[in-house]
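Novice: give the three-dimensional model of this entry:
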Amino acid sequence: MIVQTEIESILGEQFQPAHLQVENESHMHSVPPNSETHFKVVIVTDAFEGKRKVARHQQVYGALAAQLEGPVHALALHTYTAAEWAEREGAPASPDCLGGSKAEAQ
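Specialist: Here you go, the predicted model:
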């Protein structure tokens, strides 16, 4: 869980979130066992006040640029302000993987 821990540390430091949830969803995809390539991030922070979803995602992508250039293949982002989070009952579930394995292409 090295990559997951890095993501949690970076986002925690940069955004001081009221809520941060980082889930390794690699097991749901066509990757080797124990991979850290696909993540779901739920982050609630005042840093997103007044910003549209695209700007919020850009902030997170910027913070995680090194991970996105290396081990992280996919990042599902759910970005909220405290008020938006209070109106929700959690983040949406991730969809099932539709394949895409290189082995399937042969």
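Novice: C-alpha only now, for contacts and for neighbours.
Specialist: Will do.
Novice: neighbours around K40, how many?
Specialist: Counted by other CA atoms under 10 Å, the residues lying close to K40 total 19.
Novice: so it, which state does it fall into?
Specialist: At K40 the chain is in strand, as set by DSSP: H, G, I helix; E, B strand; the rest coil.
Novice: report the contact partners of it.
Specialist: Taking CA atoms under 8 Å, 6 or more residues apart in numbering, we find K40 in contact with 21-25, 75-78, 94.
Novice: Serialize the residues you listed to JSON lines and add fields for secondary structure and neighbour count.
Specialist: Output for those, formatted as JSON lines (DSSP: H, G, I helix; E, B strand; the rest coil; neighbours: other CA atoms under 10 Å):
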{"residue": "Q21", "secondary structure": "strand", "neighbour count": "13"}
{"residue": "V22", "secondary structure": "strand", "neighbour count": "18"}
{"residue": "E23", "secondary structure": "strand", "neighbour count": "16"}
{"residue": "N24", "secondary structure": "strand", "neighbour count": "18"}
{"residue": "E25", "secondary structure": "coil", "neighbour count": "18"}
{"residue": "L75", "secondary structure": "strand", "neighbour count": "19"}
{"residue": "A76", "secondary structure": "strand", "neighbour count": "15"}
{"residue": "L77", "secondary structure": "strand", "neighbour count": "18"}
{"residue": "H78", "secondary structure": "strand", "neighbour count": "17"}
{"residue": "S94", "secondary structure": "coil", "neighbour count": "11"}
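Novice: another sequence for comparison is provided below:
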Amino acid sequence: MDNVVRLKSWYGKYLMATNEQFLLGVTGLKVVQNLPMKLDSSIEWEPIKVSSLVKFKTSYGKYLRANGGLPPFRNSVTHDVPFRHQDWILWEVDIIELLHQPE
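Specialist: The predicted structure follows:
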């Protein structure tokens, strides 16, 4: 992936895609905030523009997904291949800091 972003929190942790199951018997893998030892593909997300929204693809071919519904799903984030809920992988992005690389 050439066009990737790293999603970093105010606390210095990155949004990281894991290979751990979110819940037993449920699709979707965990997404955690982490301070990795090295900056690798687990914290890289490929932004894909869809109209005025964006979906974020992992190097594993899965998409960042906001889960809804009752606990334990409510307010959780996973990465998965969407089958039924295509809109759960669409995000509105607010750019608050843009870093320019010297030419």
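Novice: can you calculate the TM-score here?
Specialist: The TM-score (TM-score structural alignment, normalised by the length of the second structure) is 0.26; 58 aligned residues with a CA RMSD of 5.3 Å.
Novice: follow-up on the earlier one: show me which of the contacts of K40 of the first structure is closest to Q59 of the first structure.
Specialist: Proximity of the contacts of K40 of the first structure to Q59 of the first structure (CA to CA) peaks at L77, which lies at 11.1 Å.
Novice: surely the closest one touches K53?
Specialist: No: look at L77 of the first structure against K53 with CA atoms under 8 Å: they stay out of range, at 9.6 Å.
Novice: ok, back up a step: possible to save the contacts of K40 of the first structure as TSV with distance to I43 of the first structure?
Specialist: Output for the contacts of K40 of the first structure, formatted as TSV (distance: CA to CA, whole Å):
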residue	distance to I43 of the first structure
Q21	7
V22	8
E23	12
N24	15
E25	16
L75	12
A76	11
L77	8
H78	6
S94	15
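Novice: measure how buried Y63 of the second structure is and give me the count.
Specialist: 24.
Novice: identify the residue nearest A66 of the second structure in space, chain neighbours excluded?
Specialist: In space, and not counting its chain neighbours, A66 of the second structure is closest to V77: 4.8 Å by CA to CA, 6 or more residues apart in numbering.
Novice: top helix in the first structure by residue count?
Specialist: The longest helix of the first structure (DSSP state H) is helix 2-15.
Novice: just checking, what packs against it?
Specialist: Judged by 3 or more CA pairs under 8 Å, 6 or more residues apart in numbering; DSSP states H and E, the packing partners of helix 2-15 of the first structure are strand 19-24, helix 53-63.
Novice: out of these, nearest to E13 of the first structure?
Specialist: E13 of the first structure lies closest to helix 53-63 among these, at 9.9 Å (CA to CA).
Novice: neighbouring contacts of that closest one?
Specialist: 10-11, 14, 48, 68, 77, 79.
Novice: top of the residues you listed by neighbour count?
Specialist: T79 (22 neighbours).
Novice: so what does the helix or strand that contains that one touch, helix or strand wise?
Specialist: Using DSSP states H and E, T79 of the first structure sits in strand 74-80. Using 3+ CA pairs under 8 Å, 6+ apart, the elements in contact with strand 74-80 of the first structure are strand 38-44, helix 53-63.
Novice: any chance of the ones you listed in a markdown table, with distance to E87 of the first structure too?
Specialist: Output for these, formatted as a markdown table (distance: least, CA to CA, whole Å):
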| stretch | distance to E87 of the first structure |
| --- | --- |
| strand 38-44 | 12 |
| helix 53-63 | 16 |
